[in-house]
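**Q** Need a 3D model of the sequence below.
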Amino acid sequence: MDRPLRDALATQYGVPAESIREAPGGVANRAYALGNDLFVRIPRTPAFDQDLIKESTVIPVARAAGVRTPGIVAFDTTRALIDAPYMVLERVHGTDLVDTDEPSPAFWQEVGSQLALLHQVEQPPTGVHPDNGGGDPRPTVDQLATAGYLDPGTANWLLACFDHLTGLIPDNLPPVLLHGDLAQQNLMTHDNHLQALIDWGDAAWGPPGMEFAKLRLDHVLPVLRNYPHHEGLEASILWFHLSWGISGLAKPPQPGQRHWTAPPPSRLLGVLRFYASSPPTPWRELLSQKAQY
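**A** Predicted structure coming up:
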């Protein structure tokens, strides 16, 4: 942050200029601690302005539902201080999971309780649009096979898997309010307790199973212990892990990213790792011999 902007923020929010420190940010925003109690997020480019505007409507709704997320102190779109919209939030005193040891199952159960509250919201907030997670992955499987990323036998097996999983997912599942980026960098912890869910720029109105697509499947297991079960939930979660894993297979590497899904093969290797651990029912049956070609 340049000195004039730092000094302007310090004056505006009554904190010492030397207390403003950059924090690890995401793809969309630069992030800075403003002293001990405040935190500011500024879009990296104008392409991300709408995501921050969306957050300004989602955060109050999530908090009203009982979700642990920092409250908004100020949301400024005037561009008088910064040539971008920016948001000042209450500061969470904790660390994200990228920089901590593996939490216990109790932590993940807390995440499940928070998702249960969020997914009870009955109407999408302003600016939150429907999202089905990318649609049918089977054309992508065909394209990857044609391009040589998949051999024909594996492609046929994947198509059979998607057919099998689709048959297990009810057609009439109501959409829910999704955090949309439930990943390690957006889960704040302290003393093995969930402090907050942060970064709501990817919030969407979509299928419940899509919410779990950015968590490792071995973490999904304890999350679901405190999450209301419904028919086809595990099949839907696995469907998204496979679908998004396939869609990212031909993408170039992204070195330096903090999220575990950045390397192109990570999702598919995550599924392999999960199934190598002999997961419990009903997971182990989802990729059973029922998925034949």
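**Q** When you work out contacts or count neighbours from here on, use the C-alpha atoms and nothing else.
**A** Fine.
**Q** Find the nearest non-adjacent residue to Thr45, please.
**A** Nearest residue to Thr45, sequence neighbours excluded (CA to CA, 6 or more residues apart in numbering): Ala28, at 7.6 Å.
**Q** I'd say the one you found and Arg44 touch.
**A** Yes. Assessed by CA atoms under 8 Å, Ala28 is found in contact with Arg44 at 5.8 Å.
**Q** who's more crowded, these two?
**A** Ala28 (20 against 16; other CA atoms under 10 Å).
**Q** Return the residues in contact with that one.
**A** Ala28 makes contacts with 43-45, 48, as judged by CA atoms under 8 Å, 6 or more residues apart in numbering.
**Q** what do you get for Ala17?
**A** Taking CA under 8 Å, 6+ apart as the test, what Ala17 contacts is 6-7, 9-10.
**Q** Secondary structure, distance to Asp37 and neighbour count for the residues you listed - can I get that in a markdown table?
**A** Below are the contacts of Ala17 laid out as a markdown table (DSSP: H, G, I helix; E, B strand; the rest coil; distance: CA to CA, whole Å; neighbours: other CA atoms under 10 Å):
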| residue | secondary structure | distance to Asp37 | neighbour count |
| --- | --- | --- | --- |
| Arg6 | helix | 16 | 19 |
| Asp7 | helix | 17 | 16 |
| Leu9 | helix | 14 | 19 |
| Ala10 | helix | 13 | 18 |
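**Q** residue ranges for the helices of the stretch 51-200 of the chain, please.
**A** Assignment of helices within the stretch 51-200 of the chain using DSSP state H, counting those that start in this stretch yields the ranges 105-118, 138-147, 152-168.
**Q** Mind putting those helices into CSV with distance to Ile72?
**A** Shown next, in CSV, are the helices of the stretch 51-200 of the chain (distance: least, CA to CA, whole Å):
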stretch, distance to Ile72
helix 105-118, 18
helix 138-147, 40
helix 152-168, 40
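**Q** for comparison, sequence B:
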Amino acid sequence: MHPGQRAADDDLVRRLVARQFPRWAGRTVRRYPSGGTVNALYRLGHDLVVRLPLTQGGAGDVARERAWLPRLAPLLPVAVPEVLGAGEPAEGYPWPWSVYRWLPGENPRAGALGAPEALAVDLARFVTAMRGVSLPGAPVAHRGGPVASLDRATRAAVEELRGIPGEAVDCDAALAVWEAALAAPPWDGPPVWLHADLMPGNLLVDGGRLTAVIDFGCAGAGDPACDLFPAWNLLPSGAREVFRAALGVDDATWLRGRGRTLSQALVALPYYRTTNPAMADNARHVIREVLEEHASAGHPRPRATRTKRGR
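**A** A predicted model of the protein is given here:
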């Protein structure tokens, strides 16, 4: 998926574990299929999971989780990962890695939620709890800065999508939504604690209800709009309104949150379309949901403009 991505396999994990955590040596190791983009996951026996960063950029997330997860866990309403082993570079693997307790549950899937409105309430409770955290010294959340900081990458992604045959993205409508996010009043309050990556792959449910949130590698402080991702990457329109009402989101924050979610999807789609089907499909879903919401609010879709490519 990425330039410089590190190869990993079952044998490497066995050697790393045997060398650094001999109490777990001899356990079965098997790769766990995941649509994630930053880490490879390996089941270690039935109750543990090894998480190996795929790139040097992901290695920084390891330290963030080790530092903050133990302090965040007692303040949150659902389970979060528990670091049981702090692995270090060895066996030719160059970055720190971790062993976690395995958290049961399934990733929710947009369009196949058992109790979407109840899940919306659960998600709002989690986001509210994160915002209420008062731990000092919070790092800056990934993507937690001003919306304008995403402008160049967002516009570049839109232009790239214009040139990809077969991707039915209304790029002019997407730019209209993005412009609305840029025009929305910025967050003028203090930064709040955020998970900052509430994608379906980072949520676990059981019986349709939220049981755990994983992957805190992006967590930190920033604009509260950053944690509105589930509104468009997971929840149908009715549950989306439940989520918004439970959080008490004002119009400006909603516009910024929608723009941020759209930006992430626009950037992800051309990047992952041939390497990570789960991420690409989620991006298509987000773009579709955002543009439908924008149109249903009475905003006409812009007339298509002809470019040098004939579009």
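**Q** what's the TM-score for these two chains?
**A** Between these two chains, after superposing, the TM-score reads 0.74 (TM-score structural alignment, normalised by the length of structure 1); 278 aligned residues with a CA RMSD of 4.0 Å.
**Q** Of the contacts of Ala28 of structure 1, which is the most crowded?
**A** Result: Pro43 is most packed of those (other CA under 10 Å), 22 neighbours.
**Q** Quick one: map it onto structure 2.
**A** Using TM-score structural alignment, the partner of Pro43 of structure 1 in structure 2 is Pro53.
**Q** tell me the strands in structure 2, going along the chain?
**A** 29-32, 39-44, 48-53, 83-87, 97-101, 192-194, 203-206, 209-213, 220-222 (DSSP state E).
**Q** Export these as TSV, with columns for distance to Ala156 of structure 2.
**A** Shown next, in TSV, are these (distance: least, CA to CA, whole Å):
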stretch	distance to Ala156 of structure 2
strand 29-32	34
strand 39-44	26
strand 48-53	27
strand 83-87	38
strand 97-101	33
strand 192-194	26
strand 203-206	29
strand 209-213	31
strand 220-222	24
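**Q** of the ones you listed, which approaches Val290 of structure 2 most closely?
**A** strand 203-206 (20.6 Å; CA to CA).
**Q** how big's the offset between the closest one and structure 1?
**A** Strand 203-206 of structure 2 differs from its equivalent in structure 1 by a mean of 1.0 Å after superposition (mean CA distance after the TM-score superposition for structure 1).
**Q** in structure 1, what residues pair with that strand?
**A** Against structure 1, strand 203-206 of structure 2 falls on residues 187-190 (TM-score structural alignment).
**Q** Number of residues surrounding Val98 of structure 1?
**A** 16.
**Q** so what's it up against?
**A** 184-185, 258-259.
**Q** repeat that for 6 Å
**A** Counting by CA atoms under 6 Å, 6 or more residues apart in numbering, Val98 of structure 1 touches 184-185.
**Q** any idea how far the residue most central in space within structure 1 lies from Ala74 of structure 1?
**A** With distances taken as CA atoms, centre = their mean, Asp181 lies nearest the centre of structure 1, 1.5 Å away. Look at Asp181 of structure 1 and Ala74 of structure 1: by CA to CA, to the nearest Å, they are 23 Å apart.
**Q** Asp199 of structure 1 now?
**A** 15 Å.
**Q** can you check Val27 of structure 1 too?
**A** 22 Å.
**Q** Out of the helices of the stretch 51-200 of structure 1, which is the most enclosed?
**A** helix 105-118 (a mean of 20; mean count of other CA atoms under 10 Å).
**Q** helices or strands up against it?
**A** In this structure, helix 105-118 of structure 1 makes packing contacts with helix 217-225, judged by 3 or more CA pairs under 6 Å, 6 or more residues apart in numbering; DSSP states H and E.
**Q** so what does the helix it packs on touch, helix or strand wise?
**A** Against helix 217-225 of structure 1 (3+ CA pairs under 6 Å, 6+ apart) you get helix 105-118.
**Q** Contacts for the helix it packs on, please.
**A** 67, 193, 222-224, 226-227.
**Q** how much does that helix deviate in direction from helix 217-225?
**A** 60 degrees (axes from the mean of the first three to the mean of the last three CA atoms, to 10 degrees).
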